[in-house]
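[1] Based on what follows, work out the 3D shape:
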Amino acid sequence: MKIASFLFFIMCSTMLIRMFEDKSIKNMSNAFVSMYHDRLIPATDLFFLAENVYAKRYLLEETLNPDRTIEVSFSGLREKLEVHNKNIDSLVHKYEGTFLIKKEKSQLADLKTKLRDGIKMEDNIITMAEKHTLTEGRHLFESLGKAAFNNISGKLSELSRIQTDAGEELIRESESIVSGSKLYSTAQVCLAIFIGIMIVNLVLTSKVANISNDKFKLN
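    Down below sits the predicted model:
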């Protein structure tokens, strides 16, 4: 009965360890999936978002260049800016669909506000240049427009840093899960060795018992 109880305990322990190991593997899989969907993809989207922001700034600077010799098409400029604005809206919407930590939500909300302010500023600059002169539009861009673009760039940089920090946290979590899996594997090996030892003891005990019985019968 003692041996049976020991074997039953070992069987239950092995099943429990197996359950913990399966859970660790699942958690590790979730961590890698999150690394890809919630960190790597958003980081790439932030890069493309920054590209669109820089492209808008370049368009405005080129249009308001006092040395330009080509006639300015303000309607064409608005259309080009609108294309970039749609791209930015799409990227921001996609970013919002990922898992966001508390600090990330706050920074993203600030970014959306600054993007809206930037669009209003762009419209004011174009209106000033169109209804008055390129020089006045350029002056407005230099005094307020550049600051708006710099604020947007600052928020994008902050979000990129958050991606890096969150990614490092996921890596540490994965390392912890791997350590746990190694511990479970070690426990399983130890139980297997213990079972082997018990089997050997049972065999030896059985042989001793048989020898004793044989001697008893001879006597």
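
[2] contacts and neighbour counts: CA atoms only from here.
    Noted.

[3] Please give me every residue in contact with Asn52.
    84-85, 87-88 (Cα atoms under 8 Å, 6 or more residues apart in numbering).

[4] Considering these, which possesses the most neighbours?
    Within the contacts of Asn52, Ile88 tops the neighbour count with 22 neighbours, counted by other Cα atoms under 10 Å.

[5] Am I right that that residue is in contact with Leu49?
    Yes - in terms of Cα atoms under 8 Å, Ile88 counts as a neighbour of Leu49; the distance is 5.7 Å.

[6] ok, and the closest non-adjacent residue to the residue most central in space within the chain?
    Residue closest to the average C-alpha location in the chain (Cα atoms, centre = their mean): Arg39, at 2.4 Å. Nearest in space to Arg39, with sequence neighbours left out and distances taken as Cα to Cα, 6 or more residues apart in numbering, is Gln163 at 5.8 Å.

[7] can you check Ala55 too?
    His84 (7.8 Å).

[8] Roughly how far does that neighbour sit from Arg57?
    In this structure, His84 lies at 11 Å from Arg57, with Cα to Cα, to the nearest Å as the measure.

[9] and if you look at Thr44?
    Taking Cα to Cα as the measure, Thr44 and Arg57 are separated by 20 Å.

[10] which of those two has more neighbours?
    Comparing Thr44 with Arg57 by neighbour count (other Cα under 10 Å), the higher total belongs to Arg57, at 18 against 13.

[11] and for comparison, fold this next one:
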Amino acid sequence: MSWSFRIEQRSKIALALGATFILITMAYWFVSYTVNQVGSQFKSVYYDRLVPALDIATIQERFYQNRLLLEEHILTSETDEMQAFENGMAQNASDIDSVLTKFKATELTAQEKLDLDELLLTKTKLETLQKAILVQSSAGNKEAALADYNGTSQTAFLDLLKPLHALSKLQGEVGHVLYASAEKQVKTLQILSYLIIGLAVIIALLIVTLLQTNRKIKKIKPQQFHWN
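    Below you'll find the model as predicted:
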């Protein structure tokens, strides 16, 4: 009976140790997975939200600069100055195209894709009008150029700002959602850590109890029976 009890106790200890190993392995896998997810989300906040937000601000700034340069082109009669303004507008247009190409490569939501498509359409319309105004201004038709600048060009510029503002707003909203999700997963990791510690303590106490019980059994001497 003593041997069978010892085997039973050892089996319980082995089972407890095995359960501990399985729990720790599963917890390690879950923690590693969650940490990778959190890292990916913070990376997405930076590369797909923060950087694009700065890109949108750059695009908006370049469009404002081109509008001012176009006005200066209309107001001057100096050929050298007009050429300098045209060069400045061309450089800004090139910068805008480069930034938009980089922006397209980021992770976009469905709404962002719609706003981006609208931005590209309004951009094409505005640039077409600006080129026509430059032709008028270069030809000396300043009054017609100024009328179009304050009319159709102004309307096209305001239409372009709408998708730009929408994209800028979305960067903050989506970034906030990603940050909240990452923060939630971090809290889950904290709770899981506490649970692992609690389970480890419980299993350790169980093993200690089994060992102490086993030692007490060993100390009990078998009773001797005398047959008369």
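
[12] Aligned to the residue nearest to Arg39 of the first structure, what sits in the second structure?
    With TM-score structural alignment defining the correspondence, Gln163 of the first structure maps onto Gln171 in the second structure.

[13] ok, that match - contacts?
    By Cα under 8 Å, 6+ apart, Gln171 of the second structure lies in contact with 49-50, 52-53.

[14] try Glu173 of the first structure
    Under the criterion of Cα under 8 Å, 6+ apart, the neighbours of Glu173 of the first structure are Ala31.

[15] quick revisit: translate the residue nearest to the centre of the first structure into the numbering of the second structure.
    For Arg39 of the first structure, the residue aligned by TM-score structural alignment is Arg49.

[16] before we move on, what about Tyr54 of the first structure?
    So, by TM-score structural alignment, Tyr54 of the first structure is matched to Tyr64.

[17] tell me the secondary structure for its match?
    helix (DSSP: H, G, I helix; E, B strand; the rest coil).

[18] circling back: what helix or strand is the residue nearest to Ala55 of the first structure located in?
    Following DSSP states H and E, one finds His84 of the first structure within helix 74-96.

[19] What's the local residue count around Ala144 of the second structure?
    The tally of other residues near Ala144 of the second structure (other Cα under 10 Å) stands at 13.

[20] ok, it touching Ser138?
    No - Ala144 of the second structure is not in contact with Ser138 according to Cα under 8 Å; the separation is 11.5 Å.

[21] for the host helix or strand of the match of Gln163 of the first structure, the distance to its chain's centre please.
    In this structure, Gln171 of the second structure is located in helix 152-219 according to DSSP H and E. Using Cα atoms, centre = their mean, to the nearest Å, we find the averaged C-alpha position of helix 152-219 of the second structure to lie 15 Å away from the chain's own average C-alpha position.

[22] can you check stretch 56-66 of the second structure too?
    Here the centre of mass of C-alpha atoms in stretch 56-66 of the second structure, compared against the chain's by Cα atoms, centre = their mean, lies 24 Å away.

[23] what about that stretch, how far off from the first structure?
    If you overlay the two and look at stretch 56-66 of the second structure, the average distance to its match in the first structure is 0.8 Å (mean Cα distance after the TM-score superposition for the first structure).

[24] Report the buried residues of that stretch.
    By neighbour count, with 16 or more other Cα atoms under 10 Å as the criterion, the buried positions of stretch 56-66 of the second structure are 56, 58-60, 62-63, 66.
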